[in-house]
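Novice: I'd like to go over a predicted model; first the sequence, then the structure.
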Amino acid sequence: MTALSSAERGEVDVAVVANPPAGSLQGLPGLRLIQSLWAGVDRLMLDSTLPPDVPVARMVDPHMNDAMAQTALWAVLSLHRGFFDYARQQAEACWLPLPQRRADEVRVSVLGLGQMGGTVARALQAAGYAVTGWRLGAEPPASPSPVPSCSGLPALPGLLAQTDVLINLLPLTPATTGLLNAELFARLPKGASVVNLARGAHLVEADLLAALSSGHISRAVLDVFATEPLPTAHAFWRHPKVTVLPHAAAATDPRSAAAVVAANVQALRAGRPLAHQVSRSAGY
């Protein structure tokens, strides 16, 4: 934005951004919409200089949701069928078929039932898994869903106790930061697995390493981290029970994302309600 002249800055009414430098959206008197290219807007919302009266919209792209569901399905299938263990056995030239459960015997809990979480939960249910969703807020869902769900912190311990694979797709807010911690892991059955596809700050990394070392958590699939790129000396890289992805579970596809942005710009121009507007108080 610094390359724009004063006259040009006065003509800007829409900012399409990912993680712009703090303060870069100041001094745009005509700004009427901040459209994020990312599903998560936690870093964007940390910018205290964002114009308070300008709506912020997050990226909700069905193609991105489908990509996230594909990653989650791969992770659950690999955990369920022991494919991570077979990869290790191949490296050791070990021929050892493992016990095989049915999908409906694998209890999967999805934390977060927004656009991505809901898509993931339905895809896993369609694949035959016993899926339950959880939302932080106690309010009922906006629309009916075939996936059983519960809500509110009081319901979480009971859900965790009945979970074989825990998938995190919560938005990052002060209430969810550090939620994946020692207390939560202890409530899971011994041998459960953790899949974090949301934000690195949801996870207390030292607590996960301790739970893996004790054997209480059997394996973790991690796509997001407190520091990205993940430092080369980090224990996760070489941990035998951790699978690392480079924040690649669901990338923004320019083709479909451009259509989402264009539709919101058209709505703005026409005076129609904006899609997927962020609640400043909730942070998502």
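Specialist: On my side now, so go ahead.
Novice: okay, CA-based contacts and neighbour counts for the rest of this
Specialist: Will do.
Novice: what's the nearest residue to Ala182 if we skip its chain neighbours?
Specialist: Excluding its sequence neighbours, the residue lying closest to Ala182 (Cα to Cα, 6 or more residues apart in numbering) is Asp207, at 5.1 Å.
Novice: could you do Val16 as well?
Specialist: Val16 sits nearest to Gln35 (Cα to Cα, 6+ apart), 4.8 Å away.
Novice: surely that neighbour is within a strand?
Specialist: Yes: assigned with DSSP: H, G, I helix; E, B strand; the rest coil, Gln35 falls within a strand.
Novice: tell me if I'm right that the residue nearest to Ala182 and Asn181 touch.
Specialist: Yes: look at Asp207 against Asn181 with Cα atoms under 8 Å: they come within range, at 5.6 Å.
Novice: helices along the stretch 101-250 of the chain, start to end?
Specialist: Taking DSSP state H, counting those that start in this stretch as the criterion, the stretch 101-250 of the chain carries its helices at 115-126, 156-160, 182-187, 205-214, 235-238.
Novice: which one of those helices lies closest to Ala263?
Specialist: Taking Cα to Cα, helix 115-126 is the member of the helices of the stretch 101-250 of the chain nearest to Ala263, at 17.5 Å.
Novice: report the buried residues of that closest one.
Specialist: Within helix 115-126, the residues that qualify as buried are 115-125, counting by 16 or more other Cα atoms under 10 Å.
Novice: and of those residues, the nearest to Gly215?
Specialist: Set against Gly215, the nearest of the buried residues of helix 115-126 by Cα to Cα is Leu124 (25.8 Å).
Novice: in which helix or strand does the nearest residue to that closest one once chain neighbours are set aside reside?
Specialist: Leaving aside its chain neighbours, Leu124 sits nearest to Leu73 (6.2 Å; criterion: Cα to Cα, 6+ apart). Per DSSP states H and E: Leu73 is located in helix 62-81.
Novice: starting at the chain centroid, how far to that helix?
Specialist: Remark: helix 62-81 is offset 12 Å from the chain centroid, using Cα atoms, centre = their mean, to the nearest Å.
Novice: and the angle for it with helix 115-126?
Specialist: 50 degrees (axes from the mean of the first three to the mean of the last three Cα atoms, to 10 degrees).
Novice: and here's the other structure:
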Amino acid sequence: MINALFAALPERWTQYEKTLNDAFLEAGLQVDLRTSFAPEVVDYIIYAPNSPVQDFRPYTRCKAVLNLWAGVENVVGNVTLTQPLARMVDPGMTQGMVEFVIGHVMRHHLGMDLHINGQDGQWRDHVPPLAQDRRVTVLGLGELGLACARALSELGFPVTGWSRREKFVNGIACLNGEHGLQTALENADILVLLLPMTPATENLLNTDRLAWLPKDSVIINPGRGQLIDDGALLESLDAEHIGHATLDVFRVEPLPTNHRFWSHPRVTVTPHIASETRAKTASQVIAENIRRGEAELPFLHLVDRAAGY
């Protein structure tokens, strides 16, 4: 019997108990899944970083910590965590993110706000360009960014992708490094942020880099709130350099009611709904990693501790 500790908030247990047990059965695994064990008998920890479990030293038998979140910035620096750490790469989350990004890119590309908000009797004959004439840049070519970049490219948008490490993807102009970042931003009529949060990416969009974007460009951020310097963004919006910002993630969540983003006419706030881990598909990912661990195969989606993701 494999002992798996579910270390997350109680509402997650309600959401995941059945789907995890179903996934274990489907994978042919005999797993005793509980929210409490003596630490020394735990084989795997199914983990959310806001769990009460913050000291991993008592879990001497634990073979891996399997994160339920895509982001690991709140756990990767934990010095007590010496076990392998796997991040969540969930097909359901990926599909949800693609749908969110495509929806908002198309919203801005087609100028839909003009007609949705402009029901005032004026006949506005705005005709958008074709996708082939609207340049889109995706910052971050991990699992989520790459899926979004490919979907946008298939719709006919010229897509530039930027990542910290060099990548080659058919149909995507891939750039990296500081010079590549400037080129990527200069070619972004619509910019999508899907980078992880690391010390190297915090405030990536600052005053100088926002100035590299074309006038009236649009920013869509479903990645991490810390990727953007809020003050610099507000200044650029006030100066009418940035045309609009659709923001789904923030430094403080829920976003405080007195934050200027709520009232700014060039900002759309969505409440961190771009995508979320889906219990059914995430449970299948967890089950596969436990199956691999028991078969002494390499775990999937291991975190690079040095890179932070």
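Specialist: Noted; the coordinates are in hand. All values derive from a computational prediction rather than experimental measurement.
Novice: circling back to that earlier point, aligned to the residue nearest to Ala182 of the first structure, what sits in the second structure?
Specialist: Asp207 of the first structure maps onto Ala232 of the second structure when the alignment is built from TM-score structural alignment.
Novice: contacts only, for its match.
Specialist: 206-207, 210 (Cα atoms under 8 Å, 6 or more residues apart in numbering).
Novice: could you pull up the contacting residues of the spatially most central residue of the second structure?
Specialist: Nearest to the mean C-alpha position of the second structure, counting by Cα atoms, centre = their mean, stands Gly223 at 4.3 Å. Listed by Cα under 8 Å, 6+ apart, the contact set of Gly223 of the second structure reads 193-196, 248-249.
Novice: if we can go back for a sec, quick one: the residue nearest to Ala182 of the first structure and Ser6 of the first structure, what's the gap?
Specialist: Asp207 of the first structure sits 50 Å away from Ser6 of the first structure when distances are taken as Cα to Cα, to the nearest Å.
Novice: quick check: next helix or strand after the helix holding Leu73 of the first structure?
Specialist: Tracing the chain past helix 62-81 of the first structure, the next element assigned as helix or strand by DSSP H and E is helix 83-91.
Novice: what's that next one in contact with?
Specialist: Contacts for helix 83-91 of the first structure (Cα under 8 Å, 6+ apart): 77-78, 95-96.
Novice: could you rerun that using 7 Å?
Specialist: With Cα atoms under 7 Å, 6 or more residues apart in numbering as the contact definition, helix 83-91 of the first structure has outside contacts at Ser78.
Novice: check stretch 107-127 of the first structure too.
Specialist: 65-66, 68-69, 72-73, 129-135, 147, 162-170.
Novice: try 6 Å this time
Specialist: By Cα atoms under 6 Å, 6 or more residues apart in numbering, the surrounding residues in contact with stretch 107-127 of the first structure are 65, 69, 130-135, 163-170.
Novice: whereabouts in the second structure does it align?
Specialist: Under TM-score structural alignment, the counterpart of stretch 107-127 of the first structure in the second structure spans residues 135-155.
Novice: check the offset of the matching stretch from the chain's centre.
Specialist: 12 Å.
Novice: now the strands for the stretch 151-284 of the first structure?
Specialist: Assigned by DSSP state E, counting those that start in this stretch, the strands in the stretch 151-284 of the first structure fall at 165-168, 192-196, 217-222, 242-244.
Novice: what does the first one correspond to over in the second structure?
Specialist: Going back to what we said before, that points to strand 165-168 of the first structure. Aligning strand 165-168 of the first structure against the second structure (TM-score structural alignment) gives residues 190-193.
Novice: same question for the shortest one.
Specialist: Under TM-score structural alignment, strand 242-244 of the first structure corresponds to residues 267-269 of the second structure.
Novice: what's the average distance of the matching stretch to the first structure?
Specialist: Comparison of stretch 267-269 of the second structure with the first structure after fitting gives an average deviation of 0.9 Å (mean Cα distance after the TM-score superposition for the first structure).
Novice: which positions in that stretch come out as buried?
Specialist: Within stretch 267-269 of the second structure, the residues scored as buried using 16+ other Cα under 10 Å are 267, 269.
Novice: the corresponding residue of the second structure for Gly178 of the first structure and Leu195 of the second structure, how far apart?
Specialist: Using TM-score structural alignment, the equivalent of Gly178 of the first structure in the second structure is Asn203. In this view, Asn203 of the second structure and Leu195 of the second structure are 11 Å apart by Cα to Cα.
Novice: of the two, which one has the most company?
Specialist: Counted by other Cα atoms under 10 Å, Asn203 of the second structure and Leu195 do not tie: Leu195 has more neighbours, with 25 against 18.
Novice: coming back round to it: the residue nearest to the centre of the second structure corresponds to which position in the first structure?
Specialist: In the first structure, Gly223 of the second structure lands on Ala198 (TM-score structural alignment).
Novice: same check on Gly71 of the second structure?
Specialist: Checking TM-score structural alignment: Gly71 of the second structure goes with Gly40.
Novice: repeat that for Asp304 of the second structure.
Specialist: Match for Asp304 of the second structure (TM-score structural alignment): Ser279.
Novice: what is the burial count for its match?
Specialist: 11.
Novice: ok, now Asp55 of the second structure?
Specialist: 11.
Novice: same deal with Ser263 of the second structure?
Specialist: Residues lying near Ser263 of the second structure (other Cα under 10 Å) number 12.
Novice: which of the three states applies to Pro58 of the second structure?
Specialist: Under three-state DSSP, the three-state class of Pro58 of the second structure is coil.
Novice: any idea how far Ile2 of the second structure is from it?
Specialist: In terms of Cα to Cα, Pro58 of the second structure sits 18 Å off from Ile2 of the second structure.
Novice: same check on Ala173 of the second structure?
Specialist: From Ala173 of the second structure to Ile2 of the second structure the distance is 46 Å (Cα to Cα).
Novice: what residue of the first structure is the furthest out?
Specialist: Distance from the centre of the first structure peaks at Ala7, with 39.3 Å (Cα atoms, centre = their mean).
Novice: assign that residue to helix, strand or coil.
Specialist: helix.
Novice: ok, and the closest non-adjacent residue to Ala22 of the first structure?
Specialist: In space, Ala22 of the first structure is closest to Asp47, 5.5 Å off (Cα to Cα, 6+ apart).
Novice: quick check: which element contains that neighbour?
Specialist: Per DSSP H and E, there is no helix or strand for Asp47 of the first structure.
Novice: what's the local residue count around it?
Specialist: Using other Cα under 10 Å, Asp47 of the first structure is surrounded by 16 other residues.
Novice: contacts for stretch 162-178 of the first structure, please.
Specialist: With Cα under 6 Å, 6+ apart, stretch 162-178 of the first structure has contacts from 107-112, 117, 192-198, 201-204.
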